[in-house]
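In: let's see this in three dimensions:
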Amino acid sequence: MLGPQTPAALDTLHAQLARQSVLVLTGAGISTASGIPDYRDTDGVRRGNAPMMHQEFLGSAQARKRYWARAMLGWHGVSLARPNPAHHALARLQASGHVSGVITQNVDGLHEAAGSTGVIELHGNLHRVVCMDCGKRRSRQQVQAELQALNPYLQDVHAVLAPDGDAQLATHFLQQFQVPHCLGCGSDLLKPDVVFFGDGVAQVTASEAWQAVQQAEALLIVGTSLMAYSSYRLCQEISRQGKPLLAINLGRTRADALLAAKLADPCEYILPRLAEQLGA
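Out: The predicted structure follows:
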């Protein structure tokens, strides 16, 4: 069921996209309808496992073992996920010129799978793995095959999925777990090609996002509370420029005070409706 404020806010958003194209910034909320859990509840409170910290991952073999054991089980949720109507609607809106580009905090690759082009992935992509020693990259699917070959005892373990390919897993399962190694240099410092907590967005990616905001006529945020500063600062900048900032998000956002309009409704309902109204 859509909220009572939806018609007026939807009219505002429709008028904005009909008048000029918008840049879109997405978060975990756009992928929940694809079966990928999000990080926070509607009040912005974090749920699930404590996040893996960048320095902990690099400095602790035990932390890497814990990460890869949980990721081995959680990967299925990401690899089997498919774009939902919100992803497809954004791709159509981009193809029709109503959306100028997509910046995402998500690491699931679903925007590209839906047909969006030139997506700026602020936090990387789980479908790639990088060696932190030699820089060699591999596909996550290849690493998954190695994980399963090394740890067949985990394949029948049931685990509750968590955000970003993570899973809940009891600690006793870690005792005999073996981590994969780099095929190039043999290092065990294999890391998903994503930004862990405590690390920063790659400078080239941050610059691309900043430039996109400078060129944008308006910014629409979809499915994110904007608790990550790397995204919130883009909203601050678009507001500083005096350009419209709009949102489709079920809960509160860090930028609520800056918004020209907000739809507190599921984006998988709103975006297809908007695309249909605009003939996309």
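
In: please count neighbours and contacts with C-alpha atoms only from this point.
Out: OK.

In: which element is Val78 on?
Out: helix 61-79 (DSSP states H and E).

In: now the element after that helix, going C-ward?
Out: Per DSSP H and E, the helix or strand that comes after helix 61-79 is helix 85-95.

In: for that following helix, enumerate the helices and strands it packs against.
Out: Counting contacts by 3 or more C-alpha pairs under 8 Å, 6 or more residues apart in numbering; DSSP states H and E, helix 85-95 packs against strand 99-104, helix 110-114, helix 267-277.

In: so of these, which one's packed in deepest?
Out: Mean neighbours per residue, mean count of other C-alpha atoms under 10 Å, is largest over the helices and strands packed on helix 85-95 for strand 99-104, with a mean of 24.

In: Ile248: neighbour count?
Out: Other residues within reach of Ile248, judged by other C-alpha atoms under 10 Å, total 27.

In: so which residues of this structure form strands?
Out: Under the criterion DSSP state E, strands of the chain are mapped to 22-26, 99-104, 120-121, 124-131, 137-139, 161-162, 166-167, 190-194, 219-222, 245-248, 261-263.

In: sequence B follows; please return its structure for comparison with A:
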Amino acid sequence: MTKHQICLDSSQNFYEGLSRAFRDPNLTVIEADLSRIHYIFPWQLTLAACLKACCYGKAELSFQWNKAKKYQNEIASYADRMGLFAGMKEAAVLQEADLRPDFNPENFFQIHPIRPGNEDELKVELENLLARFPSVPKELTEILEEMSENIRIHSGVSPRSGWGYVQAQTTASKLRIAFCDFGVGFYKTFHRENRLNGRSPKEMLELSLDSYSSLPESGAGMKQRGLARLCRYLDEHRGSMEIFSDSLRCRYLMRKKSTSVLGYRTKGLLISIEVPLNR
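Out: Model (predicted):
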């Protein structure tokens, strides 16, 4: 019996713990640690949801937090209401926990699976979420729907077999949303479609972010250009984005990219988006 701990306080600690745990042939138990965080974001919830799916049938998973601290119980309660602990023993512990005011459930989008066959359901959920904010144009809903569709089409071992998760939260001034999968990663998607032309993972990622200058204003040419469309939207609305894939971390803000090679392996693709809201 081998137990591994995976900390959710940073992407580095998460991916390092994940890599170490699943390289262990004797893996039986994983403890996901929430005790070092003061606020839980969509990227953490989607990573945790992917971890939960990966552990199914392979290892026992539990979530740990400091139950002596009120803010830790509030974080865990929020994670529970967003669906992270569904079917787990942690859920029963938190049914009566109070949420602090900024954890208003009306401002949050539950962790939602992305999988073949639930396209219509997810489309309705995204539309309902963004309909609460009149300042958000319909274009953003269409872009986010295409981002989820890309996970279905590209992240799996075979085409259209991919799966992942999406979650969103809003504050008084921001919309945060994250998409995550544990699939083949950004670079391998282009490799199997013979679209690399000798480029490195860093070059392929940055080229995809740069390509929106060639986007048409509308029409069929917009399809399969979700990442480029998202970059254009973020620039127009002063939003930002982080992408983790292929052991790379790319930060995007106002047409400026900052890509670094990480000292640890990532798995699949994580996209974390933040957009200002004008209510």
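
In: next, the TM-score between them, please.
Out: A TM-score of 0.24 describes the superposed chains when it is computed by TM-score structural alignment, normalised by the length of structure 2; 113 aligned residues with a C-alpha RMSD of 6.0 Å.

In: picking that back up, tabulate the strands of structure 1 (JSON lines), appending distance to Trp75 of structure 1.
Out: Written out in JSON lines, the entries for the strands of structure 1 read as follows (distance: least, C-alpha to C-alpha, whole Å):
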{"stretch": "strand 22-26", "distance to Trp75 of structure 1": "21"}
{"stretch": "strand 99-104", "distance to Trp75 of structure 1": "20"}
{"stretch": "strand 120-121", "distance to Trp75 of structure 1": "19"}
{"stretch": "strand 124-131", "distance to Trp75 of structure 1": "9"}
{"stretch": "strand 137-139", "distance to Trp75 of structure 1": "12"}
{"stretch": "strand 161-162", "distance to Trp75 of structure 1": "9"}
{"stretch": "strand 166-167", "distance to Trp75 of structure 1": "7"}
{"stretch": "strand 190-194", "distance to Trp75 of structure 1": "11"}
{"stretch": "strand 219-222", "distance to Trp75 of structure 1": "24"}
{"stretch": "strand 245-248", "distance to Trp75 of structure 1": "28"}
{"stretch": "strand 261-263", "distance to Trp75 of structure 1": "32"}
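
In: where's the closest residue to Arg70 of structure 1 other than its chain neighbours relative to His76 of structure 1, distance?
Out: Of all residues not flanking Arg70 of structure 1 in the chain, Ala167 sits nearest, at 5.1 Å (C-alpha to C-alpha, 6 or more residues apart in numbering). Ala167 of structure 1 sits 10 Å away from His76 of structure 1, going by C-alpha to C-alpha, to the nearest Å.

In: same check on Lys191 of structure 1?
Out: From Lys191 of structure 1 across to His76 of structure 1, the span is 18 Å (C-alpha to C-alpha).

In: neighbour-wise, which of the two wins?
Out: Higher neighbour count among Lys191 of structure 1 and His76: Lys191, with 23 against 15, using other C-alpha under 10 Å.

In: quick one: that one and Cys131 touch, right?
Out: Yes: between Lys191 of structure 1 and Cys131 there is a contact at 6.2 Å, judged by C-alpha atoms under 8 Å.

In: show me where the stretch 51-200 of structure 2 has helices.
Out: Along the stretch 51-200 of structure 2, the segments classed as helices by DSSP state H, counting those that start in this stretch run 70-81, 89-93, 119-130, 138-154, 186-192.

In: just those helices: most buried one?
Out: The highest mean neighbour count among the helices of the stretch 51-200 of structure 2, using mean count of other C-alpha under 10 Å, belongs to helix 70-81: a mean of 21.

In: against which helices or strands is it packed?
Out: Using 3+ C-alpha pairs under 8 Å, 6+ apart, helix 70-81 of structure 2 sits against no helix or strand.

In: one step back: of the strands of structure 1, which is nearest Glu56 of structure 1?
Out: Closest to Glu56 of structure 1 of the strands of structure 1, according to C-alpha to C-alpha: strand 190-194, at 12.0 Å.
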